[in-house]
Every structure is written in structure tokens, then in C-alpha cells.
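Q: from the sequence below, what's the structure:
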Amino acid sequence: MSTTTKRAYNFNAGPSALPLEVLEKAQQELVNFNNTGMALMEMSHRSKDYEAVHNDAVARLKALFSIPDNYEVLFLQGGASLQFTMIPMNFLTPETTASYVLTGSWSEKALKEAKLFGQTAQAASTKENNYRNIPSLEEIKFNDTDAYVHITSNNTIYGTQWKEFPTTGEVTLVADMSSDILSRPVDVSKFGIIYAGAQKNLGPSGVTVVIIRKDLLEKANTNIPTMLKYTTHADANSLYNTPPTFGIYMLGEVLKWVENKGGLEAIEKQNEEKAKVIYDAIDNSNGFYYGHATPESRSLMNITFRVTDEELEKKFLAEAKEAGFVGLNGHRSVGGCRASTYNAVPFEACQALANFMVEFQKNNQK
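A: Sure thing, here's the model as predicted:
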């Protein structure tokens, strides 16, 4: 791949854009990794060459995300959707309740899985408002005896994002951060468990990152299948069975790219700038475009909006596709438009989309 190759303006919600530099390096190393005469995908996950890649990815994630020493970093499979099951299976006991904050489709799915294993409750919900906002911290209700409180930090379908996280005291706070992990600094110590599918900001699909406090491992249910125990993977450095080796390699390369960009503070600033140019195009359109999320809950990762007229919206999406913009259709469950501006989406792509939006409005204003 050459840097002169024309790249699409990739706004896919996931799998999503990867940094061009990472893709090019992977291309260079694909056939002969580290002078082994093999692709990394071909070598044993017990080999020293792969072990170095694996451990380096763990170390870089810990450093970048400022993960305290009393946490384990796991590389699992099954996506965030399997975590919907593993969390209650490991931590929801007959005498406790798991509380869920509903802010979109994925938190609904997480709650649905938890109900299979025990008592659940809704700590808060914005469903009546069609998930246009994140609940205020004052709205969140749970009991001190709850097994955990579960939130979804960013909602890809509805375009909302938590700006401040609840403080849950002795109750474990669990977060699905699939679509905004590593997009900004986060105080990991507020959480007992953070989990994320890699395919938004971390790398290709196939890897699931779990960050879990070590004391929780000691309390986890042991009477469950081996592969569904967090302790199985923590005790084996995520190498109990064959891990997604190439995905973990790519994740490590993405982490290096984030480091080279200046770390999470710099990445957050870039993400704010990228989102602003598109939100400005919406806000300055006098209603030609209008957002789904309320301004105070707007996501920096998924910008959801509609065009004032349904036929114009179809025309907008068709012309955008012709102009090289990929992935702007909203989720099938809600329709509309969505621009996913994850870490690897360059500012130039966001500026190009904003310019296109302004020009489309100019040519189609009634």
C-alpha cells in the first residue's frame, strides 16, 4: 500500500478506520515477521516472538490508559456481547442484584443477558426520550448491596456519550467502553471492570479487551465453564488457548500510534476538533440538519443526525457515497445518518464531510 493510494473517507461504525501508518507497517511485516521467515499469523502463540508482541501490547495499554497495578489486562474473544454474559455469570449471585443504566440498544442487550442469571434492576433509563441523552448522575439509583452497576460509556446507535462517570462507592462499576475506549483519558480506578471490543479504536475485530480489578477475580463464581471464568485467562496471561494473535499484534501497533500522537490527552483534543467541524455544520444549518442527541450528551465518536426532508436525506446519502464517503447511513434500527469519527479517522475526512454538508445544503435548500 502506498500513501498515495486514494483512501475512502471511512466513517464506518465498526469495524472502523485503522491508522494508515499501522496498516502499512503490518503490510511490510506480513510475510516475514521479525526475520522469522513466517507471518506472525503462522507462528505458535507459545513462541518467544509472539510472546514479546503479546506482553508489549499489555504493557503499552497499561501505560497509555494509566491502569493501576491492581488490575489485570485480558485479551479475550467473543466481542463485548460475550461480556454481557460473562459478567453476570461470574459476579451475579442469588442474594444480589445487578443494576443497569439503560442508554441505548447495547445496554438493553447487556441487561437481557443478565436476567438469565439472576435479579436485575434499572438504575436509570432514558428510553422514554428515545435515548437522546445520558441520565444525570442524580437520576442513577442503586443499592449498596448490588453486585455491580453497569453502564455503556458511548452509544454508537444514538450518538450519546457519558461526560462524567458515576461514583458507586463499594459497589463495583462496570463499563462497556467498546466505542470510546482510548479516545480520552479515564480514571480507571473508578471501575471494577472495563471491557471493549477492539474494532472501533483499538484494532481489527476479533479481540476483546477486559480490564478487571484483581480483588474481583478472587470473588468470582468458580462453578462455571472453564473458558467463561475470568480467572482462567488471568492466570494464563490470556494464553490459556490460542488467542487472536494477529489482532493483538495490530492492537499493539495501534497503541504505538496513539503514543506517537502524544497520548490520550492529544487524542482527545483531536477528537474534539474533528467532531466540532461536523457538529458546527449541523448547528449552523438552521434546521436543515438536526442531531439526535441533546447537546450536553453528544458523542465525540458517533455523530447522529437527520436531514430535514426524508427524500433529501436519501439524496444526501447517495451523493455522499458517490463523493467517497463510506458508512454514513444510520443504524438500521433508527435510520438517518451517522458519522463515526473514531481515533483513526483523520481531521481532513471530518472537514471534507462538513464541507460536503454545507455544499449539499446550499444546493438543496428549499
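Q: CA only for contacts and neighbour counts going forward, please
A: OK.
Q: how about the helices of the protein, start to end?
A: 20-29, 48-64, 79-91, 105-114, 214-219, 230-235, 245-260, 263-283, 310-322, 347-364 (DSSP state H).
Q: ok, residues contacting stretch 351-362?
A: 274, 277-278, 281, 285, 288, 316, 320, 325 (Cα atoms under 8 Å, 6 or more residues apart in numbering).
Q: which one of those residues sits closest to S238?
A: Distance to S238 across the contacts of stretch 351-362 (Cα to Cα) is lowest for K274, with 35.0 Å.
Q: which residues touch the nearest residue to that closest one once chain neighbours are set aside?
A: Spatial nearest neighbour of K274, chain neighbours left out: F347 (5.3 Å); criterion: Cα to Cα, 6 or more residues apart in numbering. The contact partners of F347, by Cα under 8 Å, 6+ apart, come to 270, 273-274.
Q: what subset of those residues is buried?
A: Among those, those classed as buried by 16 or more other Cα atoms under 10 Å are 270, 274.
Q: the contacts of F347 into CSV, with extra columns for distance to M43?
A: Shown next, in CSV, are those (distance: Cα to Cα, whole Å):
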residue, distance to M43
Q270, 37
E273, 41
K274, 39
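Q: would you list the helices of the chain in a markdown table and tack on distance to T156?
A: Below are those laid out as a markdown table (distance: least, Cα to Cα, whole Å):
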| stretch | distance to T156 |
| --- | --- |
| helix 20-29 | 23 |
| helix 48-64 | 23 |
| helix 79-91 | 13 |
| helix 105-114 | 9 |
| helix 214-219 | 29 |
| helix 230-235 | 27 |
| helix 245-260 | 21 |
| helix 263-283 | 14 |
| helix 310-322 | 19 |
| helix 347-364 | 17 |
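Q: now the other sequence, so there's something to compare against:
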Amino acid sequence: MRKYNFSAGPSTLPVSVLEALQKDLVEYQGMGLSLIEASHRSPEYDAVHSTTLALVKELLQVPDTHEVLLLQGGATLQFGMIPLNFMGQGGSCDAVMSGSWAKKAIADSAKVGTVNKVFDGKDSSYTTLPDNVTTTAGAAYLHITSNETIEGVQWKNFPDTGDVPLIADASSDIMSRPLPIAKFGMIYAGAQKNLGPAGVTLVIIRKDLLERCPDSLPAYLNYKTHADKDSLYNTPPVFAIWAMGEVLKWIKSNGGLDGVQKLNEQKAQLVYDTIAAHGDFYRCPVDPEVRSTMNVVFRLPTEELEKQFIAAAKDKGMIGLKGHRSVGGCRASLYNAMPLEGAQALADFMTEFAKAHG
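A: So this is what the prediction gives:
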């Protein structure tokens, strides 16, 4: 029996995508070998590469003002590449400290220049987000994290930044809803939540920003290098891009981003409604206005009950519900490929557990 994987990442993938990859893994469409053995300059891989890029542009409605890149190193590499390309040594940027992943991005930026925290969620234990932010004079950009997987907060509306480019780490909610791409100077995401397996990072960057990239950077660390070479400067992560393309086809076949957004909201509402219905047993600490549709965090009355809850859920085929070690508690990640049945199974189990132990 296939388990319901509520892990924050790597996340569950559509079964149909896994089956499609399995079918063509050993021999890809009559090539006589696997795609992951073939040259990345082959026409077969070129078709996969170009189709994946085209689907990104179609689904997110990427305007002609922006370039789409497929890179390696995860969002973590972007934490360093962004300040090196756009802030420069001794420069400054603005950032919203919204939680654990924002903290990591800020720490790397601070090694290059000055980071102005225009909002710090520490005082609220990272349970809310600002309505808007005011940028700092001379800031090269404003960095935000669109969804914090650990704290369970998510931007529902993005800040207006004027002439200051808005840059967002959207690793955990990319392709889960329509996005105003034109509003961003850059938006980036590791694949392993909603796009496919780990190994490829999606970067969407405004073309005029590429002119800021200094020639003094090593080739791979310069965004312009990858834009000039159509993300083929070096051997790309072929399997991850192939899988990502299959996931994007699956999203398109399920109503595109409007369709997956509707489903994601239904799944999240099931769990949040269950928490509210048993408010004397479950507690979500996050401001209701910014509660994540991707990562629902909640606590039980005691840590001992949380351990029992996680163990009992595992026995029923629901895994990955333990909260991050830095915050404890429980967390249900409801990425695109989590079926509605999985969210319903969790909600039913939560109700049963509350009645048995409340």
C-alpha cells in the first residue's frame, strides 16, 4: 500500500509521473539507451529541455521580460549567487526575516554586504508577516521567502517595492498557485516540493538584471553565463529536468495553476478546519491571514501526545508528520501531488485521535 507522505521535502510525487519515468527509464523512446546515459546535446534531450522550459513559461505566464534558467545547487546556492551577482562586495540589500529559510538567505548575503532587515518576525516567534514593507535607500533588492516550510507562514500578497527589485525564494510553493511574475526581479525554487525530485533549481530572472552580473565572478556563479547558454553551460541534471517536465505536464492536465490552487486550498482547509473544530486539543500558532496552504503546523497539548500522534499516524500509513527539530510539534505538508484523499485521511485521523485522547 502506498503511504501518504506529508514530509516537507523531498515530497510526494504524482504516481502517474513515477510510472511514466519508470516506463522510459531503461530505454528512452526507442533510443537503445536511457536518457540519463545519452548526451545532453542529443536531439532527444534537447526536446525534453526545451519542453520543460516552455511549460514553465506557459504555466506561470512568464513575460518576455524574464529569462527562465534551470540550475543546480538548490535554493541554497542561490543564497550566495544572488548577493554576488546583484549586491556586490560592500553593497547593501533589504530582507524580510520571516523564518528559518529567510535566516539562511540573510546569513549568506551578510557575508557579501550589508543586509537591512525591514521586518523581523522574531518578536512574534515567526507566526506572522508584514502587510507591506518600506525599502531602504541604496538597497540593491528586497529578498523574501514566499513560504516558510518550518514556521508555516506564506505571503498571500507580495509587497510593492517600487524601483527596488523584489527577489523571492519560492521553493516550497512554486507552481502551487498563479504568481504575478512581472512583479519580481527574480523568483527561484528548488524542485523537491512541487516540481519533481531534488537536483534542479528553477530561476526566473528579469533580463535587465542580468546586465548587473559582474564579469569578475567565476563562470558558474554568474547568471549571465547560464542565460547566454540556455542553461546548458555544463551538463545539466538530466533526470531531474526530465522528471520536472513530466510533473509540469501533470499540472497542465489538472487544470494548470488555477486547478492546483483550488485543490491545494481544499486540502489545507480540511486540516485547518479540523484544528479549529478541536481547538481545545490542537493549536495552530500562525496568524490566520498568512497560514500556509503548503505546510500546516500545529501543536497538541503535550509533547508526549505529539509523539503518540506521529507514531499512530505512521501505523495508519501517514508519514512525515513530525515538525522540524528546531520548533517541534507536528507539520502536514500538502504539496501539489498530495491527493485530496490524503488530506481527508489525515483530517479523519486527527478527529479520531482528539476524541480518544482529548
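Q: so which of the contacts of stretch 351-362 of the first structure wins on neighbours?
A: K274 (24 neighbours; other Cα atoms under 10 Å).
Q: that one corresponds to which position in the second structure?
A: When the second structure is aligned by TM-score structural alignment, K274 of the first structure is paired with K267.
Q: any idea how far its match is from T293 of the second structure?
A: Relative to T293 of the second structure, K267 of the second structure is positioned 8 Å away (Cα to Cα, to the nearest Å).
Q: what do those two both touch?
A: Each of L334 lies in contact with both K267 of the second structure and T293 under the rule Cα under 8 Å, 6+ apart.
Q: ok, and for stretch 150-168 of the second structure, which residues are buried?
A: 150-155, 158-159, 161, 164-168.
Q: revised request: answer the last question for stretch 249-261 of the second structure.
A: Neighbour counts over stretch 249-261 of the second structure (16+ other Cα under 10 Å) mark 249-252, 256-261 as buried.
Q: what would those residues look like in CSV with distance to I204 of the second structure?
A: CSV is the format used below for those (distance: Cα to Cα, whole Å):
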residue, distance to I204 of the second structure
K249, 19
W250, 21
I251, 19
K252, 19
G256, 18
L257, 17
D258, 20
G259, 22
V260, 20
Q261, 20
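Q: go through the residues you listed and name the one nearest L300 of the second structure.
A: Closest to L300 of the second structure, out of all of these and judged by Cα to Cα, is Q261, at 28.2 Å.
Q: and the gap between that closest one and N336 of the second structure?
A: 8 Å.
Q: now list whatever residues contact both of the two.
A: By Cα under 8 Å, 6+ apart, the residues touching both Q261 of the second structure and N336 are S176.
Q: list the contacts for the closest residue to G328 of the second structure other than its chain neighbours?
A: If you skip the residues right next to it in sequence, G328 of the second structure has K322 as its closest partner in space, 7.4 Å away by Cα to Cα, 6+ apart. K322 of the second structure is in contact with 310, 328-331, counting by Cα under 8 Å, 6+ apart.
Q: okay if I get these as TSV plus distance to S92 of the second structure and neighbour count?
A: Listed next are the contacts of K322 of the second structure as TSV, based on distance: Cα to Cα, whole Å; neighbours: other Cα atoms under 10 Å:
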residue	distance to S92 of the second structure	neighbour count
I310	44	19
G328	34	15
G329	36	23
C330	37	22
R331	35	26
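Q: tell me which of those residues fall in strands.
A: 330-331 (DSSP state E).
Q: need the contacts of K322 of the second structure in a markdown table with distance to V96 of the second structure, can you?
A: Formatted as a markdown table, these follow (distance: Cα to Cα, whole Å):
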| residue | distance to V96 of the second structure |
| --- | --- |
| I310 | 32 |
| G328 | 23 |
| G329 | 24 |
| C330 | 25 |
| R331 | 23 |
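Q: and the furthest pair within the contacts of K322 of the second structure?
A: Greatest spacing in the contacts of K322 of the second structure, by Cα to Cα: I310 and G328 (11.7 Å).
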